[in-house]
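>>> only geometry, no sequence info:
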């Protein structure tokens, strides 16, 4: 698969490294050519500008902070027909509320800025160091990665990239549910920074729908 990465930061490094190892062709694009070139050399990828990476990839990873996401998408040029993975989180300290407020989700805004692209929300629930693990398996169970997208072929392409990390793709529904995934990330990050473990609030699957016993 040909993957263009828009951005040259930590998420670009972590996921790009894994996908190069899995045998994919990767190009890193950034506003600052020297940053793209340095990362590309480190992970064994090609380098270019944002528009170069966008033209190169059938699948694109938007790997920048949410504050710069819309400008990055616009600078990448025409993205019609491309699969565009949005791993951004529109939240931050000190209170970890959503910067998108009650408006459209980050993924929805990115889709509006990239007409014709097939946006898939993914990879936003975990710290970047989790994506560096080979593989991310905890307690013998591969990490689940929720995906939200409207185009079945686009979601299928991202599912393949999730499996290439040793993770398990989870069907999160259409892009309209991406806001729920973003809110989940904001809530979990707030708990983590407060010293709590969000994993303790999720019961095992066998009892998640009820035990079947009379109330």
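Sure, I can see it. Note that the coordinates shown come from a computational prediction; the quantities given were computed from them, not determined experimentally.

>>> For the rest of this, base every contact and every neighbour count on C-alpha atoms.
Fine.

>>> so how far is residue 64 from the residue nearest the centre of the chain?
The C-alpha lying nearest the average C-alpha coordinate of the chain belongs to residue 87 (Cα atoms, centre = their mean; 2.6 Å). Separation of residue 87 from residue 64 (Cα to Cα, to the nearest Å): 8 Å.

>>> So which bits of the lengthiest helix in the chain are buried?
Criterion DSSP state H: the longest helix present in the chain is helix 178-193. For helix 178-193, the neighbour count (16 or more other Cα atoms under 10 Å) marks 178, 179, 181, 182, 183, 185, 186, 187, 188, 189, 190 as buried.

>>> Closest one to residue 209 out of those residues, please.
residue 181 (20.3 Å; Cα to Cα).

>>> How about residues contacting the longest helix of the chain?
89-92, 95-98, 104-108, 121, 124-125, 146, 148-149, 197-198 (Cα atoms under 8 Å, 6 or more residues apart in numbering).

>>> List only buried entries from those residues.
By 16+ other Cα under 10 Å, those give 89-91, 96-98, 105-108, 121, 124-125, 146, 148-149 as buried.

>>> list the contacts for residue 148?
Counting by Cα under 8 Å, 6+ apart, residue 148 touches 120, 121, 122, 155, 171, 172, 173, 174, 175, 176, 177, 178.

>>> also this one, for the comparison:
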């Protein structure tokens, strides 16, 4: 599929390169056209893997061009510049699957009353799915992200089944397992989880050890 990426930073690089290697075509966009073009070239080289099928095609464009190009659009920009980027992207995201990987960063930056994913949905008219926001960029560079024999699980929060199906495809292309996290109204919980867990990791705590495995988490309904 064609993936337009709003952003030309590390998340765009890591996820975009993996999807290129899986055969998808990518357009990255950023504030600096020269840097965006250099990133597209770097991703093309990195996606070429011995013995694997030929990767997709990477190119660079403006915010508006990337939003128009993608059958699905990923938003991977800093929260501080989000409004300006969405305004520059224009109306092309309306009705499209939109993957939001953003997190608010810095002390007090997280707003418990409204998720960035809902803001993006309201601003663009896109069918937004919150995903890929819980892990450091280095995790998304792993091929695949597997820990103690278990593929990484990626929660997805969204309302539109077509957008969710697209997100599930992109998750499995990374070698990860998609997990239904509820509707877009629950994206604020996913963003809050990121804010809390990142804080633990920064202090040196093993955030994964906070929760027990499923088998030790109590008795749960089967339906």
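Ah, there it is. All figures in this text were calculated on a predicted structure; none of them were measured in a lab.

>>> Now the TM-score, please.
Once superposed, the chains reach a TM-score of 0.92 (TM-score structural alignment, normalised by the length of structure 1), with 206 aligned residues with a Cα RMSD of 1.3 Å.

>>> Among the contacts of helix 178-193 of structure 1, name the ones in strands.
121, 146, 148, 149 (DSSP state E).

>>> Tell me the counterpart of residue 195 of structure 1 in structure 2.
Structural alignment (TM-score structural alignment) places residue 195 of structure 1 against residue 204 in structure 2.

>>> which residues in structure 1 form strands?
According to DSSP E, the strands that structure 1 contains are 2-6, 25-29, 46-48, 59-62, 83-86, 118-121, 137-138, 141-142, 144-149, 168-171.

>>> distance from the longest one to structure 2 after superposition?
Just to be clear, that refers to strand 144-149 of structure 1. With mean Cα distance after the TM-score superposition for structure 1, strand 144-149 of structure 1 departs from structure 2 by a mean of 0.4 Å once superposed.

>>> Which part of structure 2 matches that strand?
Counting by TM-score structural alignment, strand 144-149 of structure 1 corresponds to residues 153-158.

>>> and if you look at the fourth one?
Following TM-score structural alignment, the partner segment of strand 59-62 of structure 1 in structure 2 covers residues 72-75.

>>> Show residues contacting the matching stretch.
So stretch 72-75 of structure 2 is contacted by 1-7, 66-67, 93, 96-102, 166 (Cα under 8 Å, 6+ apart).

>>> Separate out the buried members of these.
2-7, 66-67, 93, 96-102, 166.

>>> what's the counterpart of residue 178 of structure 2 in structure 1?
Counting by TM-score structural alignment, residue 178 of structure 2 lines up with residue 169 in structure 1.

>>> That match touches residue 163, doesn't it?
Yes. The pair residue 169 of structure 1 / residue 163 is scored as a contact, 7.0 Å apart, by Cα atoms under 8 Å.

>>> neighbour count winner among these two?
Taking other Cα atoms under 10 Å, residue 169 of structure 1 and residue 163 do not tie; residue 169 has more neighbours (21 against 16).

>>> out of everything not next to it in sequence, what's closest to that one?
residue 145 (4.9 Å; Cα to Cα, 6 or more residues apart in numbering).

>>> Equivalent analysis for residue 101 of structure 2, please.
Once flanking residues are discounted, residue 101 of structure 2 sits nearest to residue 133: 4.8 Å by Cα to Cα, 6+ apart.

>>> ditto for residue 81 of structure 1
residue 117 is the one closest to residue 81 of structure 1 (Cα to Cα, 6+ apart), at 5.1 Å.

>>> Contacts only, for the one you found.
Taking Cα under 8 Å, 6+ apart, one finds 79, 80, 81, 82, 83, 84, 111 in contact with residue 117 of structure 1.

>>> could you redo the last one with a cut-off of 10 Å?
59-60, 78-85, 110-111, 151, 154 (Cα atoms under 10 Å, 6 or more residues apart in numbering).

>>> Next, find the distance separating it from residue 55 of structure 1.
12 Å.

>>> shared neighbours of these two, which are they?
78, 79, 82.

>>> Which of the residues you listed sits closest to residue 207 of structure 1?
residue 82 (39.9 Å).

>>> Tell me the counterpart of that closest one in structure 2.
Match for residue 82 of structure 1 (TM-score structural alignment): residue 96.

>>> Verify the stated contact: residue 38 of structure 2 with residue 59.
Yes. Using Cα atoms under 10 Å, residue 38 of structure 2 is in contact with residue 59, at 9.4 Å.

>>> overlap in contacts of the two?
residue 44.

>>> Look at the two and report which has more neighbours.
Applying other Cα under 10 Å to residue 38 of structure 2 and residue 59 shows that residue 59 carries more neighbours, namely 19 against 14.

>>> Against residue 82 of structure 2, how distant is that one?
In terms of Cα to Cα, residue 59 of structure 2 sits 22 Å off from residue 82 of structure 2.

>>> Same check on residue 190 of structure 2?
Taken as Cα to Cα, the span from residue 190 of structure 2 to residue 82 of structure 2 is 18 Å.

>>> same thing with residue 67 of structure 2?
14 Å.

>>> next one: residue 211 of structure 2
32 Å.

>>> is it true that residue 183 of structure 2 touches residue 117?
No. Assessed by Cα under 10 Å, residue 183 of structure 2 is found out of contact with residue 117, at 11.0 Å.

>>> Overlap in contacts, these two.
With Cα under 10 Å, 6+ apart, residue 183 of structure 2 and residue 117 have common neighbours 128, 129, 130, 157, 158.
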